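# Okay, predicted coordinates and the sequence, questions at the end:
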Amino acid sequence: MFAASVAVGGAAQAVVAESADGARFDAFLDQAVQHYQLPGIAMGVIEDGKLVYRGTRGELVAGQGAAINDDSLFKIASNTKAMTAAVLARLVQAGKLRWDDPVTKHLPQFRMQDPWVTRNMQVRDLLIHNSGLGLGAGDLMLWPEPNNFDRSDIIAGLAHLKPTGSFRSEYAYDNLMYVVAGEVAAAAGGKPYAQLLREEIFQPLGMQRCQVGAWSPAAVGNIAQPHQRDGKRNVAAERDPPQLTDFPSMAAGGVRCSLNDMLRWMQVLLDPAQAPGWLDATQRRALWTAHMPMPISQRLRDWDNTHFYAYGYGWRLSDMDGQWKVAHTGTLSGMYSSLALLPDRRTGVVILINGEGEDARTALMQAMLKHYTAPAGDVDVLHYAQLIETAAAQRRSAGHVRPALPAARAATVAEFGSKAGVWQDPWFGEVSLCRRDGKLQFASVKSPRMTGQVMRAGERWYVSWQGLGEDADAWLEFSGDAQQPRLQLRAIDPDIDFSYDYPDLEFQRRDDCR
């Protein structure tokens, strides 16, 4: 055991300090809900180390009447990464590992495509998106969920993913390395990742409602469900079963916490005195050190006057109007989170949304932070919503939209000919392009939700996925010869989510349809 014995109180018992800004924060929250028609949201603010605001709106499930409150659980998605990094920092502090340990010291089976990278990949490299792999490489082993990949599949699959750049030369966001990081923690700590997270983070810090690993939503209750937009309605999608398993991507984005839990997490990060001895100054500094430079977008320059942008251990670091900012976002289908800290002010904001809220979290967080970094500007959520919508209109006018396809129809087995059959990719595994239920379908063995009907548009073929939305649809591109036929997938929509990692797939035909 190396969970510190720290006497702390959970945020659920904390009293909100008096704040003259509560009405303004309420207004911002209402603007976000109304403008973006959100099913539900929770937002909290720590100011100078004190809890000054908690606000919730909407329902756990739209239309069912159960209101979101401070203890409702949300998927925090990639805000999990900071917790994974903190578990590793605790292990370093306890002498169980070092940041510069080779990954193979703890996971001898770890392999990258390049043997030199395999030998030289350190624990710290797993956290800072510098592996040389492309954006979202291998994410189809993680999402869509549920699927049949396990952590050993993911680690084995890394050897087949081709780098797009040199190791440690450039930033490219990566989820798979955080899965590896979770397994390094488990090996060094002698316990499963989920148990370590409970013992090293949740229990000592009093984050009483957070869930990780296998757990029962039916028993825990008060859980916000993800939603998708259906016309003018929010519809619950991918609702929880009574029991959840410890799925492979847990260390990259699998934690659920309440608003109260996240406020407690923020307080401890902003003020070490909240949990004496939990994490020493050396390891706190390591988490928030700029380890990997990141490109600065024009929007960051225009909105925040940003001069530096870098990745720490599980955190994005930047300057905003001359103030130090430490932040991260989280995105899973139908769930969005955002957490931003201004450490020199001991101030932070957290936002949790259970609907399609990418633009909502951006506009709301921006308005909230500007309240502290540039109060004279007097801007609100609608100001940033307008800027986002103008930029989106410009992208559409520049052609960054799903192209209009020729009249499409269902493909037939007869015209598909020898393209039908069983195909194999080295890391994604087996898929079939065969007749199922009277239709020509693409179906993955390892990822059952990657099932869709093969369509023909002009002289081209594409997959129309079942239940994933047309934004994910992909062209089927065939090459090679009769002896070595090849199949690749290409996104139709240029703005497809990067986790649909089609560029890294390269199938070879293995057999006829069975």
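Thanks, I have the structure now.
# C-alpha from now on. contacts and neighbour counts both.
OK.
# quick one: the closest residue to Phe507 other than its chain neighbours from His160, how far?
Closest residue in space to Phe507, ignoring its immediate chain neighbours: Asp425 at 4.5 Å, by Cα to Cα, 6 or more residues apart in numbering. Separation of Asp425 from His160 (Cα to Cα, to the nearest Å): 9 Å.
# First-to-last residue distance for stretch 290-305?
18 Å.
# next one: stretch 235-249
25 Å.
# Give me the buried positions along that stretch.
Val235, Ala236, Ala237, Phe247, Pro248, Ser249 (16 or more other Cα atoms under 10 Å).
# likewise stretch 381-392?
So, applying 16+ other Cα under 10 Å, buried residues of stretch 381-392: Val381, Leu382, Tyr384, Ala385, Ile388.
# farthest-separated two in the buried residues of stretch 235-249?
Using Cα to Cα, these reach their maximum pairwise distance at Val235 and Pro248, which is 26.7 Å.
# What are the boundaries of the strands in the stretch 51-200 of the chain?
73-75 (DSSP state E, counting those that start in this stretch).
# Please report how far the residue lying farthest from the centre of the chain lies from Tyr462.
Centroid-distance maximum for the chain: Ala414 at 41.3 Å, with Cα atoms, centre = their mean. Relative to Tyr462, Ala414 is positioned 16 Å away (Cα to Cα).
# same check, this time on Gln93
In terms of Cα to Cα, Gln93 sits 51 Å off from Tyr462.
# for comparison:
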Amino acid sequence: MSVIRIFSVILLLIAVVGSYLAFTGIKPEPPAAEPDLASEPKPEEWVMDDSMTTFLDEFEQSFTEGLIAKQIPGAAVAIVKDGRVVYQKGFGVKEAGNPEKVDEHTVFRLGSVSKGFASVLTGLFVEEGLVRWDYPVSKYLEEFKLNDPEQTNRVQVRHLLSHTSGLPRHAYTNLVEDGLTLDRIIPRLERVPLIAKEGDQLSYQNAAYSAIEKVLEFQTNTDFNSLLHERLFSPLGMEYSSASYDSIRNSGNVALPHVYYSRARGRVPISISRKYYNAVSSGGINASASDMGEWLLLLTGHQPGVISKETLEDIYTPFVTMNNRRYSRHWVGVNKSHYAMGWRVLDNHGQKIVYHGGYVNGYRSEIAFAPEDGIGICILINTSSSYPLTVIPDVFEYFRSETHSLGMTAE
């Protein structure tokens, strides 16, 4: 059949079909209209109820007055409730004598608040089966040896993270502060006489605690700082967080540390130190209030894609009792606390509070949260002061005594 005849047949078919549609009244469907986005209902937005707004306004005024009274140069605060960051703000200045203000993204050092990052990071690998809480540390890390070989074989990851390995308090913290690497410090633990059987007594550690870094590095073939960034900082959007001296020094928005000099001069700025960046899990993490708000959301169980609530519960389970009132003295009617894994725990009249504090190089940090209630607060300051400890219990008292939450309304 020629090309001309084929073309003629096609035209004839088109004409026949068109006539049929016209006869039957069937019309081809018009193309689908684009949705009118302007007419779409707006998504509902979370807004605070008036009572919480009033409370946060009063908190801000009172906190500001306290900073002035205590001569604290700068601070930053993050508060979370019900899976939302409800408050984050900077106060004061980054450096005494300099007008540059602290904001919610200003970087501070966390000190021992870093310990909670190490336990949570370990929990991620427990979930993946690379690490077990009840497995001997020495099986992961041959260099980890204690004065008693039998106890060496019994000390588990859980003992390491709860400061109950049997070592005396602050074993070789001096070597950490002298800048020795963990590779040089850990083998020396064998020389230290033990004071207790594993699990029996809390004896706070920095060098031994930081051995967890080497456990995770061995199991993942990745350095600890990279693990922090890849598994915690990046997924949580903690874009101002880091774990090195160079990072904080090169930050364009950092609060300088201060120490008290005299009544006349008050608190004066000092240089940022390299101390504890050789033992990051014990005191080497840097972060802002905005970062800590995201961290609190994870800690209160609102990042299940990163870590499960069940694993967090394991981490927060009390392991050893602390009878010293040093850590509960600001909580009315609370006379003792416990240590879990990287966290202290207390019972605030039926409300479980998980918390930790940190001090390093002229910085002070405090973090506390009630995982079952979804409430948390972190306070960062650039000097040494117990002022944050006096503030935090009042925040929990407000939420404990009243039923306040974020209301969900359409706007």
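Noted; the coordinates are in hand. Treat the numbers as computed from the prediction; the structure is a model and nothing was measured.
# Once they're superposed, what TM-score comes out?
For this chain pair, the superposition-based TM-score is 0.80 by TM-score structural alignment, normalised by the length of structure 2; 354 aligned residues with a Cα RMSD of 2.4 Å.
# hang on, the earlier thing: of the buried residues of stretch 381-392 of structure 1, closest to Asp114 of structure 1?
Ile388 (40.6 Å).
# how about that closest one, what does it touch?
Asp359, Ala363 (Cα atoms under 8 Å, 6 or more residues apart in numbering).
# helix/strand/coil for the residue nearest in space to the middle of structure 2?
When Cα atoms, centre = their mean is applied to structure 2, the residue found nearest the centroid is Trp295 (3.2 Å). In three-state terms, and counting by DSSP: H, G, I helix; E, B strand; the rest coil, Trp295 of structure 2 is helix.
# And it? What does it align with in structure 1?
Residue correspondence to structure 1 (TM-score structural alignment): Trp295 of structure 2 is matched to Trp265.
# and its match, what does it touch?
Contacts of Trp265 of structure 1 (Cα under 8 Å, 6+ apart): Leu205, Met207.
# dump the residue contacts of the closest residue to Leu389 of structure 2 other than its chain neighbours.
Leaving aside its sequence neighbours, Leu389 of structure 2 sits nearest to His330 (Cα to Cα, 6+ apart; 6.8 Å). His330 of structure 2 sits next to Leu389, Thr390, Pro393 when contact means Cα under 8 Å, 6+ apart.
# what do you get for Gln211 of structure 1?
So Gln211 of structure 1 contacts Val255, Arg256, Cys257 (Cα under 8 Å, 6+ apart).
# can you count the residues close to the last one?
Counted with other Cα atoms under 10 Å, the burial measure for Cys257 of structure 1 works out to 23 neighbours.
# And for the first one?
When neighbours are counted by other Cα under 10 Å, Val255 of structure 1 registers 24.
# any idea what it aligns with in structure 2?
Val255 of structure 1 maps onto Ile285 in structure 2, by TM-score structural alignment.
# So its match sits against Gly116, correct?
No. Applying Cα atoms under 8 Å as the test, Ile285 of structure 2 and Gly116 come out as separate, 10.5 Å apart.
# And the helices in the stretch 351-500 of structure 1?
358-373, 381-397, 413-416 (DSSP state H, counting those that start in this stretch).
# Can you check which part of structure 2 the last one sits on?
Matched against structure 2 by TM-score structural alignment, helix 413-416 of structure 1 finds no partner residues.
# Same check on the longest one?
Following TM-score structural alignment, helix 381-397 of structure 1 has no partner segment in structure 2.
# How about stretch 433-453 of structure 1?
By TM-score structural alignment, stretch 433-453 of structure 1 lines up with nothing in structure 2.
# and the end-to-end length of that stretch?
9 Å.
# What does Leu212 of structure 2 correspond to in structure 1?
One thing to correct before we go on: residue 212 of structure 2 is Ile, not Leu. Ile212 of structure 2 maps onto Ala181 in structure 1, by TM-score structural alignment.
# Can you tell me which of the buried residues of stretch 235-249 of structure 1 is closest to Arg316 of structure 1?
Ser249 (20.1 Å).
# shouldn't the closest one be in contact with Leu142?
Yes. The pair Ser249 of structure 1 and Leu142 passes the contact test of Cα under 8 Å, sitting 5.9 Å apart.
# Give the aligned range of stretch 119-136 of structure 1 in structure 2.
Stretch 119-136 of structure 1 maps onto residues 153-170 of structure 2, going by TM-score structural alignment.
# What count of nearby residues applies to Arg84 of structure 2?
Neighbours around Arg84 of structure 2, by other Cα under 10 Å: 17.
# now Val9 of structure 2
Quick note: Val9 of structure 2 (other Cα under 10 Å) scores 11 neighbours.
# distance of it from Leu160 of structure 2?
86 Å.
# Repeat that for Gln205 of structure 2.
9 Å.
# So for these two, which residue has more residues nearby?
Leu160 (25 against 22).
# quick one, what contacts the nearest residue to that one once chain neighbours are set aside?
If the residues on either side of it in the chain are set aside, Leu160 of structure 2 comes closest to Tyr209, at 5.7 Å by Cα to Cα, 6+ apart. With contact set as Cα under 8 Å, 6+ apart, Tyr209 of structure 2 has these partners: Leu160, Leu161, His163, Ser281, Ser282.
# same check, this time on Ala118 of structure 2
Contacts of Ala118 of structure 2 (Cα under 8 Å, 6+ apart): Ile212, Glu213, Ser281, Gly342.
# If anything else comes up later, I'll come back, but that's it for now.
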